[in-house]
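[1] Can you look at this prediction? I've put the sequence above it.
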Amino acid sequence: MHPSGIFVTGTDTGIGKSLVSASLLHALRARGFSAVGMKPVASGCDATPEGLRNEDALLLQAASAPVPAYDEVNPYALAEPLAPELAARDAGIDIRLDVLVEGYRRLAAMADRVVVEGVGGWAAPVSARLDQADLARAMDLPVLMVVGLRLGCINHARLTAAAIAAAGLELVGWVANEIDPAMLRIEDNVAMLRERLPVPCWGRLPFAADPSPARLASCLRPGGN
């Protein structure tokens, strides 16, 4: 794993990036590292007395030690459950790369590792001018890919891995996340992914109706070791 952290992306939206990111934070802490999470941009936030709050960002905050302030975990909180570009446009917010990079650097200064979770799938834009590749590149982070195990995952995983490489970024590993308990031939699909993806598998999270990142941390091997 990179000395300062990693950028977590996925093969699609709703495939468990937040669960994997939070579980990875617990796994790193179990290895003796201080580790904090970051969700640079989050749409679909709830109004609270403290301000807009996103469920995924709160999960990362709860899994962090030390625990950063919410605004440090999630610099851009957007109300509407839309693609960030649309949610930011509706809110009249300009998502700036320099703000996100500076936020990452503040988190990196307080912990050994920072786990940065992207938005949606790898090709989902962050804003009208920013792609996720721009974030990972500006933060100088390698990429960890979450593969949601369901029909079509091999295609999505291979396309995502190719897109990460085409952007000139380093894909260092992938995590299999069981999101469809009814998936047929799941073991064969995992075996095919292992054969075709050019990087090691960092672990596999079993399906759970109410998953606990702290318990699932033991399923992950940061660095694939």
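    Thanks, I have it.

[2] Please count neighbours and contacts with C-alpha atoms only from this point.
    Fine.

[3] hmm, who's touching stretch 144-156?
    With contact meaning Cα atoms under 8 Å, 6 or more residues apart in numbering, stretch 144-156 is reached by 6-12, 15-17, 20, 157, 161, 171-180, 183, 186, 189, 192-193.

[4] Buried ones in that stretch, by neighbour count?
    144-150, 153-154, 156 (16 or more other Cα atoms under 10 Å).

[5] Comparison target, given below:
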Amino acid sequence: MPKAFFVTGTDTDAGKTLASCGLLQLAHSQGWSTLGLKPLAAGAEQTEQGWTNSDALALQAVSSLQPAYAEVNPVLLKQPIAPHLAALEEGRSLNLERLAGLVRGQLMKRADLTLVEGAGGWRVPLTPGQTLAGLAKALQLPVILVVRLKLGCLNHALLTVEAIQRDGLPLAGWIASSQGPEPMLQEEANLQSLLQLIPAPCLGHLPWLESATAEAAAGFLSLEPLNAH
């Protein structure tokens, strides 16, 4: 049965893309069809495909359904800043209903595993009255949370978990992500605290990887806890 999840993080640069690519790579290695989506991205550079976002390109590369770039990332803003500010700078408006419709079109492809990666954290603003959490709510997708291991991560993780639960969505699992060659102080103790405090299974711990490839990340992750969804 096809499975789809929304991937969010405790912060910007939490490691969402590497975690998503690792999960998609792991699924593909087990014979699953895969699709990674980044419906909204802020931060673009000129490439052979035109203006693109590096996270979206990474997801496109590990999607076995071989989507076109515009299918992976239909809304691209050039400045690497908060999406609502980037849209304002470009004279554009963000529309939650349109985003949800675009993602629904891709979900109809019914890949064995589809991951919809958010932008930044759970409450990233889109408009004065909407946040990107509304996309996950509109699609009714279970959530995978990527926790960046740094000072303050316990508070950030628990607040995000509370917000996801308050929005009525199930937390399918979480992934710990180390963000530098030197581990945070008391990293193992913090990991144990997260294991005790987050009411969802841990899908793995991504250490700092010199070669941060999907293949390398896949070796530290597990899909088994997602089978319940």
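    Right, received. Where do you want to start? None of these values were measured; they are calculated from a predicted model.

[6] hmm, back to that, find the pair from the buried residues of stretch 144-156 of the first structure with maximum spatial separation.
    Based on Cα to Cα, the longest span within these runs between 144 and 150 and measures 18.6 Å.

[7] Of the buried residues of stretch 144-156 of the first structure, which is the nearest to residue 223 of the first structure?
    Using Cα to Cα, these come closest to residue 223 of the first structure at residue 144, 9.7 Å.

[8] What is the mean deviation of the one helix or strand the closest one maps to from its aligned residues in the second structure?
    If you go by DSSP states H and E, residue 144 of the first structure is part of strand 143-149. Once fitted to the second structure, strand 143-149 of the first structure is off its aligned match by 0.5 Å on average (mean Cα distance after the TM-score superposition for the first structure).

[9] Check the offset of the helix or strand just after that strand from the chain's centre.
    Next along the chain after strand 143-149 of the first structure, taking DSSP H and E as the criterion, comes helix 153-166. Offset of helix 153-166 of the first structure from its chain centre (Cα atoms, centre = their mean, to the nearest Å): 16 Å.

[10] which residues touch the nearest residue to residue 167 of the second structure once chain neighbours are set aside?
    Residue nearest to residue 167 of the second structure in three dimensions, not counting chain neighbours: residue 137, with 7.1 Å by Cα to Cα, 6 or more residues apart in numbering. Neighbouring residues of residue 137 of the second structure by Cα under 8 Å, 6+ apart: 167-169.

[11] quick one, which residue of the first structure lies the farthest from its center?
    Ranking residues of the first structure by C-alpha distance from their mean position (Cα atoms, centre = their mean) puts residue 49 at the top, at 26.8 Å.

[12] Distance-wise, check it relative to residue 59 of the first structure.
    Counting by Cα to Cα, to the nearest Å, the separation of residue 49 of the first structure from residue 59 of the first structure is 18 Å.

[13] Residue 11 of the first structure too?
    Distance from residue 11 of the first structure to residue 59 of the first structure, by Cα to Cα: 20 Å.

[14] Repeat that for residue 205 of the first structure.
    17 Å.

[15] And for residue 223 of the first structure?
    Taking Cα to Cα, one finds residue 223 of the first structure at 22 Å from residue 59 of the first structure.
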